[in-house]
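Asks: got a sequence here, can you build the structure:
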Amino acid sequence: MSPIKSIRSLRKKKIRFDEFLNDVPTQKGEKNNEITHFSFQELKSELEISFGKSADFRSVIEEIDHKGALLIYLESIVDTKTLKETTPYLFSSRLNEEVHLNFTEELISLCKKAFGGADYQLLGTKDEICRAVLNGSIVIAVETIDQAISINMASEDKRSVSEPSTQTVIRGPKDGFIESLSTNVSLIRRRIRNQNLYFESFIIGKDTQTSVYMGYIKGIANEAILQEVRNRLKKIKVSAIFESGNIEELITDKTFTIFPLALNTERPDTVAANLIEGKIVILIDGTPFCLLVPAVFVNFFEISEDYYQPFLLGTFLRWIRYLAFMIALLTPSIYVGILTFHHELLPTTLLLSVIAQRQGVPFPAVVEVLIMEITFEILREAGIRMPRTVGQMVSIVGALVIGQAAAEAGIISNIMIIVVAITAIANFVSPVYSFASASRLLRFLLIFFAYILGLYGVLLVLVAMVAHLSSLRSFGVPYLSPIAPLVLEDQKDVFFRMPFWAMKKRPKYLRAESEAKVFSESSPSPPQTEGGNND
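Replies: Here you go, the predicted model:
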């Protein structure tokens, strides 16, 4: 008799399916993972082996309706207070007299009575039980029922929502993402109350089983870009994911570049604004930093506060950021190039002053710059890694003391201290840390070429940098959009921040499904008096 006919006959005879399954031979070397393959005690033993008899693993045998019931959970990640309040009722003698457990539906009904509106899920294999336990659920298996049930009881121990530490603003929301994925999603939904805001779930990491959400607004985000992001997330095959930087390296285009191809942020308002524009957000459980894709070069000079201030002030601040980027990138290399090859570019008075200051310095300009740049990078790292109570003191006092002592000892000149200080301050203006780090690395390459070829070397590196930026793509979108290729309609929010009523359409480079963003015809006009004249 074939297995299918046997199953049908068993249903007619109302014989338990697990009794038949144990008699059906599996292929040689194949391990049957279904719950019905194990007896009650075997299932308990298998789960204890799977968790290695870990100190926080609990497997307790109780009795419901005079049948054995196995309660499984990890004490370290479940809400033990809620567990202690609900499980006594579940296994109470009074309840056992009222229930009869023979079918899965009766087990579900029992759990609803005991746990109220808690999320539950039916489990059919040992692997599903292990996954549910690792996610913070308790699992209940009854010996006469061929499916187990999991009740979500994960502990809610998490950091409270606070102001972002890396992307602060003067005017704007003060809440930031935390390490809880559900909390981060709620912070976005509070800003976008739209039923078309979708979040797709992925489990990435063979060992860590990290939850990853991809969020977008259906009807706005481009379907081709959306499918590309979805495919890249599905193709990730790694053992562990701990931070958004791991995901960023695995999904961005395979190009050797120091420039970030995804925008990272911990601000919910920034994410909400970019979702409205047509971008896609990637949220990772366990980190407050999320990714926004696709990202272009100009996105790293924009912050949410630009749109909370008057548009003229927002434009001015954006120019300041572009200027600070060029100062941080070029100042040390220009200093080296001028002192090494191009003395004639300095006014005579300034040149004599610089030469007088460097009379006692034993090193050439390039060595002087490298000493100070590397010293400052060491102080920067020390200030970040040390405890906060002493970190700022080390970075500030260390820079002042070391710089002053080095100048008095004749190792460096006073003008060199000014150059490095201006460079460091300008570098801190960048709103995104990963982009500022790219300019720090590129600065050393410029210093090297300035020492060899002078300002011609600096120009050569800049031309190569622009060519490299032109070749980059972020999920198919040119990295220099909307500058190269030039899109005139998008210039309202690049170097200038035009008023809201003037930015009527979403960026062309995102190819959004719906282009319209602002529906007002123009700005409001002043009210007229009864005589027809304006006030």
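
Asks: when you work out contacts or count neighbours from here on, use the C-alpha atoms and nothing else.
Replies: OK.

Asks: residue 198 is in what secondary structure piece?
Replies: Taking DSSP states H and E as the definition, one finds residue 198 inside strand 197-204.

Asks: residue nearest the middle of the protein, spatially speaking?
Replies: Geometric centre of the chain, nearest residue: residue 290, 2.1 Å, by Cα atoms, centre = their mean.

Asks: all helices of the stretch 251-400 of the chain, in order?
Replies: For the stretch 251-400 of the chain, applying DSSP state H, counting those that start in this stretch gives helices covering 268-277, 311-340, 348-357, 365-385, 388-408.

Asks: okay if I get those as JSON lines plus distance to residue 20?
Replies: Formatted as JSON lines, the helices of the stretch 251-400 of the chain follow (distance: least, Cα to Cα, whole Å):
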{"stretch": "helix 268-277", "distance to residue 20": "53"}
{"stretch": "helix 311-340", "distance to residue 20": "72"}
{"stretch": "helix 348-357", "distance to residue 20": "93"}
{"stretch": "helix 365-385", "distance to residue 20": "62"}
{"stretch": "helix 388-408", "distance to residue 20": "65"}
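
Asks: second input sequence below; structure requested for side-by-side comparison:
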Amino acid sequence: MSVQQDKHNVSLEWIKGELDGFADLIDRTLVAPFGQINLIYIKSVTDSQTLSRHVITPFYEMGDTNAYRDYITTYPGTEEETTKDVAIELMLSGYVLLSINDVICFFDAMGTESSGVSETSAESISQGPSDALTEDLAVNLNMIRRRYQSTNLKMETMVIGDVSKTKVAILYDISRVDHSVLAELREKMNTLEVDILQATGELEKFISSDKLRILPKSIITERPDRVVFNLSEGKVAILLDTTGYAIVLPSIFNDFFTSMDDKIQFPIVGRFLKLLRIIGVCMTLWLPAIYVTLTSYNPEIVRVQVALLISGSRATVPYPSFVEVFLMLMMMEFLTEASLRLPKAIGPTATTVGGLILGQAATAAGLVGNIMIILVSAVAISNFLIPLNMMSLSIRVLKYVFLIAAAVLGMVGVVVCVVGFAMYLCKQRSFGQPYFRLFFLDNLGKKKGGEH
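Replies: You can find the predicted model right below:
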């Protein structure tokens, strides 16, 4: 087909057919005594003030469709002759399609939401975009659509909450998504009965099939670039109005240890950083339990010098190693929670000084050993290596399970917990996807999406 023929085939019906499934697609007809015009635009990427001031108001003021057509076609930035591919790109960018006396043109009304967009606070990275999702659903859709300009990106909207009436948007790439996941999600969302919905964490709990789980099965993120990346992988994103976080599903265990920095770094560097996070998780879970095992049950596992060193550091400690570890871990939990609740101006200073004073005082008083201070610090630091907060909180809780098992059964308890934890991970599913697939296959759902 020639370029000229391609231009003539750009019509209202064709545009609406290509953008079918866009819940934010607006199709309006402006009617006046002297004539009418049709306009189509995507609301989330279009500036409503520009549309009203330069498109709608002049139509009623001029009183003549021919004069209005001349005004629109000669306005700077208006595109009149274009191909199908360019027409779709213009619509996805925020242009308004106008049909005036059978003349089709594209008016530049792109909306860029910059005010109110803040930097990320929970998922900071050293490179890459730093903007975070906001509490405004329209702003979030704008940031995502600007990064993902494809007609395959579809959106469905619904209202959840008998009282709150919270607007919810479901985004997915129809050419990549696993349709079985999408169907399961729709069924759960349509049958959801709740009075008030104010946070993505609440919705994540409602749509989860496992009510007694300890590990998250859906990513809750504040980063629009993470949402866009996962959409390209065939996953589904859920956005809520009035909250600055998005839900990404299905998610596997490996996803929670991936930072957006890993996509920017060299492949070897990215894999090394992810390995560090996995090691950090193992340290968080195992270090306190292994310390209790070595001091109370199986000191013969380590060399004599190390056993004597640990024994010497605990010479003045008046209670068993389990109590020592538990008290110090709880003290670290108190400091972590205090740092979150205190005002930002004094929070870091107060918790840092408090931790130093408590550690020094406890060691000087002989309540804990010096090695215990090193161990608790290593556990706290390694836990903070996890990029996503939900997984970090789950690991913080799980380490107490390993600690109790070590206090009761020694090394046997640690081994039983490790095997049981691995079996638990292998059993879990996230919307039908194996949860403990360490190396995630690229473009999840591409084949399944194509088959449907």
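
Asks: may I have the TM-score of the superposed chains?
Replies: Overlay of the two chains. TM-score (TM-score structural alignment, normalised by the length of structure 2): 0.73; 346 aligned residues with a Cα RMSD of 2.4 Å.

Asks: hmm, back to that, in structure 2, which residue range corresponds to the strand holding residue 198 of structure 1?
Replies: The aligned range for strand 197-204 of structure 1 in structure 2 is 153-160, by TM-score structural alignment.

Asks: and the residue nearest to the centre of structure 1, what does it touch?
Replies: 244, 264, 265, 266, 281, 282, 283, 284 (Cα atoms under 8 Å, 6 or more residues apart in numbering).

Asks: show me what contacts the nearest residue to it once chain neighbours are set aside?
Replies: Spatially, and ignoring its direct neighbours in sequence, residue 290 of structure 1 is nearest to residue 283 (4.9 Å; Cα to Cα, 6 or more residues apart in numbering). Contacts for residue 283 of structure 1 (Cα under 8 Å, 6+ apart) come out as 181, 184, 212, 213, 214, 215, 244, 289, 290, 291.

Asks: give me the mean deviation of whatever helix or strand residue 250 of structure 1 lives in from structure 2.
Replies: Taking DSSP H and E as the criterion, residue 250 of structure 1 maps to helix 244-251. By mean Cα distance after the TM-score superposition for structure 1, the fitted helix 244-251 of structure 1 averages 0.4 Å away from its aligned residues in structure 2.

Asks: buried set for that helix?
Replies: Applying a neighbour-count criterion of 16 or more other Cα atoms under 10 Å, one finds 244, 245, 247, 248, 250, 251 buried in helix 244-251 of structure 1.

Asks: closest one of those residues to residue 151 of structure 1?
Replies: Closest to residue 151 of structure 1 out of these is residue 244 (29.0 Å), distances taken as Cα to Cα.

Asks: show me what that closest one aligns to in structure 2.
Replies: In structure 2, residue 244 of structure 1 lands on residue 200 (TM-score structural alignment).

Asks: hmm, residue 152 and residue 171 of structure 2 touching each other?
Replies: No. Using Cα atoms under 8 Å, residue 171 of structure 2 makes no contact with residue 152, being 10.2 Å away.

Asks: so those two - more neighbours on which side?
Replies: residue 171 (24 against 17; other Cα atoms under 10 Å).

Asks: any idea what the more buried one aligns with in structure 1?
Replies: Checking TM-score structural alignment: residue 171 of structure 2 goes with residue 215.

Asks: and the gap between that match and residue 284 of structure 1?
Replies: 11 Å (Cα to Cα, to the nearest Å).

Asks: quick revisit: among the contacts of residue 290 of structure 1, which are in strands?
Replies: Of the contacts of residue 290 of structure 1, the ones assigned to strands by DSSP state E are 264, 265, 281, 282, 283, 284.

Asks: closest to residue 4 of structure 1 out of those residues?
Replies: Relative to residue 4 of structure 1, and with distances defined as Cα to Cα, the nearest of these is residue 284, at 43.6 Å.
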